[in-house]
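Asks: A predicted structure for the sequence below; I have some questions about it.
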Amino acid sequence: MDKTLQLSGEHFILVLNSGSSSLKFAVYHQTTGHRQWSGVIKGIGKPIGTMDLTDSYGDSIALKKEHYRNIEDASVAIIRWLRENKKHCLISAIGYRLVQGGAVHRRPEIITEKLLEDLKELIFLAPNHLPDELSLINAFMLEFSYLLHVACFDTNFHRDMPDCNKYYPLPAKYAEQGLMRYGFHGLSYEYIMQKLDKQHAFIDQKKIVIAHLGNGSSMAAVSLGKGFDTTMGVSPIGGLVMATRCGDLDPGAVLFMLKQNDITPEELDVELSHESGLKAISGTGDMEEILNSLCDDKKAEAALTLYCHQAKKFIASLAASLGGIDMLIFTGGIGENSPEVRERICAEMDFMGLKIDRCLNLRSEKVISSQSSKVCIRVMKTSEESMIAMHTRNFLLPDNENKLASALHAKTEKV
């Protein structure tokens, strides 16, 4: 076992974060909140997948290659690892990232049979995410029925957006049915704001735009320390162009696709979610591949140009929504790791007070704005798993003992 082994008797929180073709997991110390292990299973649904395990020092302790047919196979692999390390890893609770909980379920909550039934009814809101997320929960609740299970929703950060940013200009019946701009990547934004609050005095007085750029990309405008506006809407398909998602489209374009191609709404969803975006332009949704192909591939250049151009427009739009901008944060896999993308996005934005320092940017320093920039430009590492662990831990605190006892009793009754 690795050098972070804990003595028997210590308790931990398991965090599970499911993606479209990957499953991240992490183990946090229940008392200290310190991450002990983390891992990711990639290539789910592909001929060969990998399971990479890392200790608390960031050192890789295992890399296994297997065929993971689906999220159930990935779940079995993690459960097997937990069994093998049971004496070092006593799990007291499990926290899950859920992309969508509708209008009613936004704040973190204990998972009950009632919540699971409600989420099944909401699959139409997130057909590319919720089915796998529910399968993941079912697998772990079956194996660990006696533990506390907590759902953390990616929409929670945006719940207090003003009505002008929350509702679509459509007949009222649609809002009553749950059609609104929910926003996503909320756990990431919450983590960034928590970090900023510790590092800066009066951060709630700043007008902030956070750019979470990754396989899925979105931005959020933050005012008074709360989510004020965001780029994604009712689904994670909207907003910025992404790896395989189209981003914002004219509704007429959607109607055109339906009418001219005789496809079902389900087939259209697959096309907009899995065959569009950067992949449709360059043949790949992998930003690293695109960046490596710039010299001899015009399609790669076209994809990157569009991505960065759209990012510029959304930054300006969110700044207008806020009535100004004091700070721009880059986070997410691309935002944290690609100086090229950050530089292209910030190029010729000095009219808004954004000016990047090339040397600081190339070194991916924490602050990459030039001395003459009126806007502070930062690069920050995010951790959705850390936020899930924190929210899950809160249910284990003494103040929540009665709530926890009744929830566990209800689960026991079902079993």
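Replies: Looks like it came in fine. Numbering: from 1, shown residues only.
Asks: from here on, contacts and neighbour counts on C-alpha atoms
Replies: Will do.
Asks: Hmm, Cys359 and Ser370 touching each other?
Replies: No: distance between Ser370 and Cys359: 9.5 Å, which falls outside the contact criterion (CA atoms under 8 Å).
Asks: so how far is the helix or strand harbouring Glu289 off the chain centroid?
Replies: Using DSSP states H and E, the element containing Glu289 is helix 287-292. Centroid separation between helix 287-292 and its chain, computed with CA atoms, centre = their mean, to the nearest Å, is 21 Å.
Asks: List the contacts of the helix or strand following that helix.
Replies: Sequence order places helix 298-322 as the next helix or strand after helix 287-292, per DSSP H and E. Outside of helix 298-322, the residues within contact range by CA atoms under 8 Å, 6 or more residues apart in numbering are 207, 209, 219-223, 228-231, 240-242, 278, 281-282, 290-291, 293-294, 325, 341, 344-346, 349, 352.
Asks: cool, stretch 150-160 as well?
Replies: 93-101, 105-111, 182-187, 189-190, 226-230, 388, 391-392.
Asks: Now, those residues that are in helices?
Replies: Gly186, Leu187, Tyr189, Glu190, Ile388, His391, Thr392 (DSSP state H).
Asks: And the closest residue to the fourth one other than its chain neighbours, how close does it get to His105?
Replies: What that stands for is Glu190. In space, and not counting its chain neighbours, Glu190 is closest to Phe157: 6.4 Å by CA to CA, 6 or more residues apart in numbering. As judged by CA to CA, to the nearest Å, Phe157 and His105 stand 12 Å apart.
Asks: Tell me which of the two has more neighbours.
Replies: Phe157 (24 against 17; other CA atoms under 10 Å).
Asks: where's the more buried one relative to Val222, distance?
Replies: Taking CA to CA, one finds Phe157 at 10 Å from Val222.
Asks: and if you look at Leu278?
Replies: Relative to Val222, Leu278 is positioned 27 Å away (CA to CA).
Asks: now swap in Leu147 and tell me
Replies: 35 Å.
Asks: My read is that Lys42 contacts Leu63, right?
Replies: No: under the criterion of CA under 8 Å, Lys42 is not in contact with Leu63, lying 11.1 Å apart.
Asks: Which ChimeraX command selects the buried ones in the contacts of helix 298-322?
Replies: In ChimeraX, this line selects whichever of the contacts of helix 298-322 come out buried by 16 or more other CA atoms under 10 Å:
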select :207,209,219,220,221,222,223,228,229,230,231,240,241,242,278,281,282,290,291,325,341,344,345,346
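Asks: what's Ile388 in contact with, if anything?
Replies: Per CA under 8 Å, 6+ apart, neighbours of Ile388: Val15, Gly95, Tyr96, Arg97, Cys152, Leu187.
Asks: Now distance to Leu134 and neighbour count too, for the residues you listed, in CSV please.
Replies: Output for the contacts of Ile388, formatted as CSV (distance: CA to CA, whole Å; neighbours: other CA atoms under 10 Å):
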residue, distance to Leu134, neighbour count
Val15, 15, 27
Gly95, 13, 30
Tyr96, 10, 26
Arg97, 11, 22
Cys152, 13, 29
Leu187, 18, 25
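Asks: let's bring in a second model and compare:
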Amino acid sequence: MADLVVTLNAGSSSVKFALFAATAEWPRLVVAGAVEGLGAKPRFRVDVVGEKASERKLAAKLTHRKAIAEIFKWIEGAYPAATISAIGHRVVHGGLRFSAPVIVDAETLAALRAFIPLAPLHQPHNLAGIEGACEAFPHVPQVACFDTAFHRGHAFVDDAYALPYSYYEKGLRRFGFHGLSYEYIARRLRIIDPIHAEGGVIVAHLGNGASLCALKGGRSIATSMGFSALEGLPMGTRCGEIDPGLLLYLLESEGMTPEELSHLLYERSGLLGLSGVSHDMRALESSDEPRADAAIAYFIHRIKMEIAALTAVIGGLDALVFTAGIGERSPRIRAGVVEGLGWLGLALDATANARNDSLISSTQSRIPVFVTPTDEEAMIARHTIEIAGLSVAAR
């Protein structure tokens, strides 16, 4: 059997995993699955390619480490003859030090722990995934793939905040996130539309976490997220862009503690806070509550503002791409965004948009508009194969 590569994507309440066979220039998916509902009602879901998906309940008190142990127990039972040749991990923050995927050793793991304050909702779980995998497969290479790495190399004007320069030197700057998704889309667009892919492209990664990225020649030039995963667009429960003076007011005049403020900004704001209904766009679109409509309108408004700003940064727009859960599945959001940007030369084909077609712009549109599914796991697998020395392009 060919080398198998495992990918792990550990979040706050789930651990996603996938198995890829390193049998072609691009990894071939064998299995996708997840342990979901951690902290509530955990369940184990597995989807083997070509077979019917299965799901089962797990014990209520399940930690990330135990969830990862369940995943590897299933892999070893399902593929007893297979060799797990490498394990790739999504790590949200790589700081200034890591601008490319790396093999994880003790020194690397210590450095990644130092970034926990920069991504408190994600980094601890990413590291739990690495530590659990090291325990289960101590002799298998572990590869860390960073969401920030794709954005390293931005110009000073796109990275800096207008604070004393010493803060910039210490690393208080705009990092950007969702880099694995943007890297995948950049590669995919070269196949879909190689001519426009080399020009100015804006990718809208719209999900529970949301951001935009401006590409030029397939490289990240600027992005809406900054020092943390709070900046830019409003998200499911995160606030997006906010006046720092308001934060000072909440601390000084409202008497909030830093912990309370963090909880407000990360978990009580965004679409949930504005609507009072849900963080889930599907629930908002089906709701009759006026505040749900207001939250949707605000989300669309901020996306249009960010697209206009990023278009200015890259000197014009050659293609627009929607991706991630909302971007791939919400005709209403896509229509609202594009209808507000007709002055850029964008126009939708309403029928194609309603069908979630891959190309949803009309024949009158000067700029193509794509709906392109992202695949962060495949991008992690690709990096892992390369870094672990499993490249099979010559086979």
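Replies: All right, it came through fine. Just so you know, these numbers come straight off a predicted model, no measurement behind them.
Asks: anything in contact with each of Lys42 and Leu63 of the first structure?
Replies: Thr50, Met51.
Asks: Looking at the two now, which is surrounded by more residues?
Replies: Set side by side, Lys42 of the first structure and Leu63 show more neighbours around Lys42, with 22 against 14, by other CA under 10 Å.
Asks: Map that one across to the second structure for me.
Replies: Structural correspondence for Lys42 of the first structure with respect to the second structure (TM-score structural alignment): Glu36.
Asks: go on, Val241 of the first structure?
Replies: Checking TM-score structural alignment: Val241 of the first structure goes with Pro234.
Asks: Could you say which helix or strand holds its match?
Replies: Judged by DSSP H and E, Pro234 of the second structure forms part of no helix or strand.
Asks: number of nearby residues for the closest residue in space to it that isn't next to it in sequence?
Replies: Nearest non-adjacent residue to Pro234 of the second structure, counting by CA to CA, 6+ apart: Gly240, 4.1 Å away. The tally of other residues near Gly240 of the second structure (other CA under 10 Å) stands at 24.
Asks: do you know how far Gly240 of the second structure is from Thr311 of the second structure?
Replies: In terms of CA to CA, Gly240 of the second structure sits 19 Å off from Thr311 of the second structure.
Asks: Run the chain-centre distance for stretch 341-357 of the second structure.
Replies: With CA atoms, centre = their mean, you get 24 Å for stretch 341-357 of the second structure.
Asks: Stretch 227-235 of the second structure too?
Replies: A distance of 12 Å separates the centroid of the chain from that of stretch 227-235 of the second structure, by CA atoms, centre = their mean.
Asks: Also stretch 317-326 of the first structure?
Replies: 23 Å.
Asks: tell me which element Glu133 of the first structure falls in.
Replies: helix 130-143.
Asks: in the second structure, what residues pair with that helix?
Replies: The alignment places helix 130-143 of the first structure over residues 123-136 of the second structure (TM-score structural alignment).
Asks: check the fit of the matching stretch onto the first structure and give the mean distance.
Replies: On superposition with the first structure, the mean distance recorded for stretch 123-136 of the second structure (mean CA distance after the TM-score superposition for the first structure) is 1.0 Å.
Asks: So what touches that stretch?
Replies: The contact list for stretch 123-136 of the second structure (CA under 8 Å, 6+ apart) reads 8-12, 64-65, 68-69, 72, 87, 89-93, 109, 112-113, 115-116, 140, 142.
Asks: Likewise for stretch 113-124 of the first structure?
Replies: Gly101, Gly102, Leu130, Pro131, Leu134, Lys411.
Asks: which among those end up buried?
Replies: By 16+ other CA under 10 Å, the contacts of stretch 113-124 of the first structure give Gly101, Gly102, Leu130, Pro131, Leu134, Lys411 as buried.
Asks: just curious, which of those is nearest to Tyr57 of the first structure?
Replies: Of all these, Tyr57 of the first structure sits closest to Leu134, with 31.6 Å by CA to CA.
Asks: Run a quick neighbour tally on the counterpart of Arg334 of the second structure in the first structure.
Replies: The alignment partner of Arg334 of the second structure in the first structure, by TM-score structural alignment, is Arg342. Look at Arg342 of the first structure: counted by other CA under 10 Å, it has 25 neighbours.
Asks: Next, Arg342 of the first structure: secondary structure please.
Replies: helix (DSSP: H, G, I helix; E, B strand; the rest coil).
Asks: Pro169 of the first structure versus the closest residue to it other than its chain neighbours, what's the distance?
Replies: Nearest non-adjacent residue to Arg342 of the first structure, counting by CA to CA, 6+ apart: Gly335, 6.8 Å away. As for Gly335 of the first structure, its distance to Pro169 of the first structure is 32 Å (criterion: CA to CA).
Asks: for Lys207 of the first structure, same thing?
Replies: With CA to CA as the criterion, Lys207 of the first structure and Pro169 of the first structure are 26 Å apart.
Asks: what ranges do the strands span in the stretch 51-200 of the second structure?
Replies: 54-57, 84-91, 102-103, 142-146, 200-206 (DSSP state E, counting those that start in this stretch).
Asks: got the contact list for the first one?
Replies: Put plainly, it is strand 54-57 of the second structure. Defining contact as CA under 8 Å, 6+ apart, one finds that strand 54-57 of the second structure is touched by Lys41, Pro42, Arg43, Phe44, Arg45, Val46, Asp47.
Asks: could those go into JSON lines alongside distance to Glu259 of the second structure and neighbour count?
Replies: Listed next are those as JSON lines, based on distance: CA to CA, whole Å; neighbours: other CA under 10 Å:
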{"residue": "Lys41", "distance to Glu259 of the second structure": "26", "neighbour count": "13"}
{"residue": "Pro42", "distance to Glu259 of the second structure": "27", "neighbour count": "21"}
{"residue": "Arg43", "distance to Glu259 of the second structure": "30", "neighbour count": "19"}
{"residue": "Phe44", "distance to Glu259 of the second structure": "32", "neighbour count": "21"}
{"residue": "Arg45", "distance to Glu259 of the second structure": "34", "neighbour count": "18"}
{"residue": "Val46", "distance to Glu259 of the second structure": "37", "neighbour count": "21"}
{"residue": "Asp47", "distance to Glu259 of the second structure": "39", "neighbour count": "16"}
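Asks: I'd like to know which of the residues you listed is nearest to Gly171 of the second structure.
Replies: Scanning these for proximity to Gly171 of the second structure, where the rule is CA to CA, the winner is Pro42, at 37.8 Å.
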